[in-house]
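Novice: Dropping a prediction and its sequence here:
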Amino acid sequence: MFTYFIRSLFFSVIFAMDTSTSVDCNSYFNYLPDEILLKILEQLTTLDVINFCKCYNRYAYLYGEKNILSCINLSKRNGFNRSYSFSTIMKNVCPDIVTVLNITNVYWIAASEIRKCLKKLVNLEELYLIGTKVGISKTDSLSYKSKKLKKLAVTIDDKELQDSHAQYFPNVESLCVQIISKKDFTCQYRLQCLIKKLKQLSELWIHDVTNSYPLDYDHLAYTGSNLKIFAFKALCSMFSDLKFKGLTKIFISEKSGREAYYEKLESKSPDPRTLAASPAWKVLNELHTSVPFGLSDAKKLHYGLTNINKIEFEELNFMHYPNLCCPRYINAIKEIICSNNSKKLQKLALTNCLVTDKRLANSEENPKKKKKYDHNEPLSEEHKKFVDNLANLKKLELYTCCRYEGFRIYYFIQYLKNLTHLTLEIPASLNGVFIKKVFENCNYLETLKVNVVLSNESFNQDFWMSLSLAKNLKNLRYEVYRISLENIFFGLAAMTKMERLFIKCKYVDNFGVVYLKKFLEANPNLELMVIIINTATETMLKTLTKNMKVCKDRNKMFFAKKDERIFTEGFPIPELHYYDLISPHTHVSNLNITDKFHNR
């Protein structure tokens, strides 16, 4: 929060300088001691400092300041994009001061360019290369060969993995690998040999994005003789009890594959939920539900920094199977969300059975047989408390429940004005009146994922007619049974900030491409567009592809396919895009290996 305040204050001052015509901009900094300026710049991101140095040549000497640019974070999630020149930035920065380099998911930079830069960074201690074109091959490993390297995150291709490469980074203590291909079971053996040769290894994080030849994580953990932390994420795997290694199971999840985090603790700690005083947690324990909170909250509880009665949760995931959906469980969830523990909640996943609908009174206009509900009624005290407690929420995922149908909760979303990410599963009989209000009130919304259950023409029409109200929307995933491409692109043509688009349907009613061209012209920053039509003919796909490539930029990834499963079988699309947009899995209370490893 302090860093955010400093950053906002600093750039508001610069903006005031730039808009002032009577005073020279540089004169403001002439009266500011260098010590104070350096202290402020230490709180800013790498890109903020670089932009500042570009604006004011007088401060070009900052490129050599160890306290400011010893840690260079140019990851995709940190705002680095194609408008910046990686080689120019690294050319300006003094290579001797750099100890940390993070270029995670910067997939567009050539491997030769990255290698050339890495060879100059002789004092590198931490290196994050996941999602780049540099891996663990001999050529790549030689570029970051160093005995000073302590922390390494890298993407592994099966054909590149050799245990002999450990000699190039022998003192690595923390290793994170993302495995993007496995041809056979020998990958397990070669990975074990690599781990065995890293004698100083105390942390091992593995993210297996493939769905073939599952790894044996028991043996991998056993191979690391000094492991204090072991974490993995895979599509298919068995959870292990690693007590034989002295590792305590801190976090497990099955919400988006198999995820687990183990750590060696000085003292044993009981399951935090057993210490809860609230009856709601006792209900969850009795029903044997999965842990709803994420890794960060689990660590606080296991470390003894707080307890289940006092903790302020960061994320909670209450997705559940039909056999769990009962009044006891629903009331327990409500109690937890309305408690003081949830006032600073940032991420939340729910099902729509949480709030029941109130039927309108029967009348001549509303016969008994018609199911009509009053969704415009003011919030009750109970619902107001529910909404107020979620005022800080940034990411919401709302799924349908197959046992109880609830529409009222969709109308609560408009009150969550700080939302940036929204995932919705739409019931077959829900119209899109609420989505218009969401677009009008949630001005910070950047990412929207919508999955319409079965055929729902009413929602489809309301959705594309309201799209123009979502002024800041950048990423859209829209999955529906039947769609009119002309209508959806009519709505999208009013957008100007789109960066990624994924559309999936089984049938297409209207195949016009006029508004598709208008959409592409209005959104020059669009870098990914995928259209999946399950019943499409080859002629239809060719026509779509031809019209999508009206923009001849090689860096843009535009695809028209019959099945999205092609993206899990070695198709050349960055894992970042697949994980963020194409994959239907939840992103709440799960283990994001790349981010968690870097933030440790």
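Specialist: Looks like it came in fine.
Novice: C-alpha only now, for contacts and for neighbours.
Specialist: Will do.
Novice: Residue 449 is in contact with residue 426, correct?
Specialist: No - Residue 426 is not in contact with residue 449 according to CA atoms under 8 Å; the separation is 10.6 Å.
Novice: Show me the helices in the stretch 151-300 of the chain, by range?
Specialist: Remark: helices assigned in the stretch 151-300 of the chain by DSSP state H, counting those that start in this stretch are 186-197, 217-223, 279-286, 295-303.
Novice: Distance to residue 239 and mean neighbour count added to those helices, as CSV?
Specialist: What follows is those, written out as CSV (distance: least, CA to CA, whole Å; neighbours: other CA atoms under 10 Å):
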stretch, distance to residue 239, mean neighbour count
helix 186-197, 17, 18
helix 217-223, 9, 18
helix 279-286, 20, 16
helix 295-303, 16, 19
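Novice: try it against this one:
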Amino acid sequence: MNFCGLTMVYSRNFDVSFNYDFVDENLCDYIKENVSFEYINTLNINKLYWINLECLRNLLKKLTNLEHLLALNTQLSLRQKDIVLYSRLKTLAISVEGTHLLDPIDPIIYKNNLYLLRKFCLHITRKHPSFFIGMHRLFAELFALEELWIYDSDNGYPHPIKYDTIVAQLKFLNKLVIKSRVNIPFLDYKPFGLAKYFETRRFKSIAMQYERLNVDGIVPFKDVSIFEPFETELEQAWDVFRKYRSEMPYDPNIHKEVYLTRKIKKVKFKELNFFHNKCFCTNDFIRATKDFLRSENSKDLLKLSIKTCVLQSEPLIKTNRLSVARRQYSFKDIVENCSKLTSLELMQCSSCNVTIIDAYPLISQWKHLETLTLEIPSHLRGDFFLDLIKSCDKLKFLRIISYNTNEPLNRNLYKALPYASNIKDFSFECKSLNISEMFHSLCQITTRKLRRIFINCDFTNSTEMDSLETFLDANPQIMLMFFAISQQSKSYLKNLQDCMNHYKRNNNAKQFFAKKDACNFIKNYIVCDANEELFNNDTTIATVDMYNFK
């Protein structure tokens, strides 16, 4: 929601999550002057990481009727001065460092200010050896909690959270959602009446969902054969995935529906993810993937993550006595069937053959795409980029990954970028990059909607800064600029950093970095959590997205 420019807003639900319109505004003053704040019941400020802590605290003091606060990746936390502002809340989503739970907080503070809390989302950004003591004190006082989401994103400290202790303390818990980048043991909460209806691993994270469900006994979902005898291709495809013991590809809501009904024929998929930890590039696995995507159940699909295996052509067909080879691309049927798609992640499979290159131009037929991540094989020249960006004119997020030297692909991307009129987020990972050409292309985007750029490469073919300076002069709205260039000299990176710093102008929202190694820096820099989708190979498709907590 864009509230800027309105004279007065009457709203019970004030949602400004990741809204850069407030970069130059004092949020507290803005709401006081433009919004009837006494009406606000729900406030969503997720990802407003740049707003001063005292400003946020002053805002909460004014919102006397606030009951639901979503404040992930903000400067609010669980310090004592924060907690006393949560006394009216029924719903709270917050990010916290482990040290914030180490303060000598009297448990009575939790008891007196969090007793109304029924729904709680806790994002733990950084743990501490004594962190678990603070966690125990906190949850011991949240005895009335009914729904709990926990996201442990700190994989630098290997010990998992003691979820068993937490669940044992929460007698009225009806729903538990866990997401963790730390490997956690098998968690069975059947003794507490909680059924696990969803579990998936996506590279760096594992996600689980439990709920108190009205079923006859709670049984391990993975051990139940619910479709035999098979009547449809979709049921047979479901069984293929089970035999591979891979995560089922659909989202938690469909998992819950299937768990309760033991049927799959009538479900309508919204999200499907066929890109797992393990690489299954076999004929039956690929066929099962295609059966999922060509079924009537996928006609309303919005989000899809797949490997390039699905782009392979069918086997050669010889017609009659003439040895004429004809290839069929079932991917075309998938594009036509899933015509409503808004998000696509297409990641490379090393086992796939070169016949996939003819299928990439079909992506441009998804006219509704808003989010696109493409991992490009080294033999693909990128000729399809121009048509794709022109056709997908709603595209807001574009991430291109190419790990090999591929100058034709780079040139075709530079050629296409000026037509990305609605692009807000751009990420490019490649072997080599011509910074001058790329920023010359980005300068030609006249809409000035671009906000975040992430570049990860080994070296650059050009070291001059003129095009970058021209771009930053013309695009003062840029909030994130991150260069990770592993084989460039320290002096060049320093010049690059100095150039960007000139345009930061003490703006706390602007994050400009030039580094050799992105991974170590990102892991230790908390602000990047708000931008992690630009450089993280994890996905939110068909798994748990913490920003869906409400």
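Specialist: Looks like it arrived, so ask away. Here the structure is a predicted model, which is why all the values come from computation and not from measurement.
Novice: What's the local residue count around residue 472 of structure 1?
Specialist: 19 (other CA atoms under 10 Å).
Novice: corresponding residue for it in structure 2?
Specialist: Matched to structure 2 by TM-score structural alignment, residue 472 of structure 1 sits across from residue 422.
Novice: contacting residues around the nearest residue to its match once chain neighbours are set aside?
Specialist: Take residue 422 of structure 2 and drop its neighbours on the chain: the residue closest to it by CA to CA, 6 or more residues apart in numbering is residue 396, 5.5 Å away. Counting by CA atoms under 8 Å, 6 or more residues apart in numbering, residue 396 of structure 2 touches 370, 371, 422, 423, 424, 425.
Novice: between the residues you listed, which is nearest residue 151 of structure 2?
Specialist: Taking CA to CA as the measure, residue 151 of structure 2 sits nearest to residue 371 out of the contacts of residue 396 of structure 2, at 23.7 Å.
Novice: how close does the closest one sit to residue 309 of structure 2?
Specialist: Computed as CA to CA, to the nearest Å, the residue 371 of structure 2 to residue 309 of structure 2 distance reads 21 Å.
Novice: cool, residue 530 of structure 2 as well?
Specialist: As defined by CA to CA, residue 530 of structure 2 lies at a distance of 32 Å from residue 309 of structure 2.
Novice: In terms of neighbours, single out the busier of those two.
Specialist: Per other CA under 10 Å, whichever of residue 530 of structure 2 and residue 309 has more neighbours is residue 309, with 26 against 16.
Novice: corresponding residue for the more buried one in structure 1?
Specialist: Match for residue 309 of structure 2 (TM-score structural alignment): residue 353.
Novice: what do you get for residue 143 of structure 2?
Specialist: Using TM-score structural alignment, the partner of residue 143 of structure 2 in structure 1 is residue 199.
Novice: Neighbours of its match, how many?
Specialist: For residue 199 of structure 1, the neighbour count with other CA under 10 Å is 17.
Novice: Now do the contacts for it.
Specialist: Residue 199 of structure 1 touches 170, 171, 225, 226, counting by CA under 8 Å, 6+ apart.
Novice: Trace the second one over to structure 2, please.
Specialist: Pointing back at residue 171 of structure 1 there. Residue 171 of structure 1 maps onto residue 116 in structure 2 when the alignment is built from TM-score structural alignment.
Novice: what's the answer for the third one, then?
Specialist: Residue 225 of structure 1 maps onto residue 171 in structure 2 when the alignment is built from TM-score structural alignment.
Novice: mind checking how far the closest residue to that match other than its chain neighbours is from residue 85 of structure 2?
Specialist: Nearest non-adjacent residue to residue 171 of structure 2, counting by CA to CA, 6+ apart: residue 143, 6.5 Å away. For residue 143 of structure 2, the distance to residue 85 of structure 2 equals 19 Å [CA to CA].
Novice: what do you get for residue 10 of structure 2?
Specialist: Per CA to CA, residue 10 of structure 2 is found 23 Å from residue 85 of structure 2.
Novice: Those two: which is more packed in?
Specialist: residue 85 (18 against 13).
Novice: is it true that the more buried one touches residue 61?
Specialist: Yes - with contact defined as CA under 8 Å, residue 85 of structure 2 counts as touching residue 61 (6.8 Å).
Novice: quick one, what contacts the alignment partner in structure 1 of residue 207 of structure 2?
Specialist: Using TM-score structural alignment, the partner of residue 207 of structure 2 in structure 1 is residue 259. Neighbouring residues of residue 259 of structure 1 by CA under 8 Å, 6+ apart: 231, 232, 233, 234, 251, 252, 253, 590, 591.
Novice: burial of the aligned partner of residue 539 of structure 1 in structure 2, as a residue count?
Specialist: Under the alignment (TM-score structural alignment), residue 539 of structure 1 maps onto residue 491 of structure 2. Residue 491 of structure 2: 9 surrounding residues under other CA under 10 Å.
Novice: Spell out which helix or strand contains residue 491 of structure 2, please.
Specialist: Applying DSSP states H and E as the criterion places residue 491 of structure 2 in helix 490-504.
Novice: Understood, closing this out.
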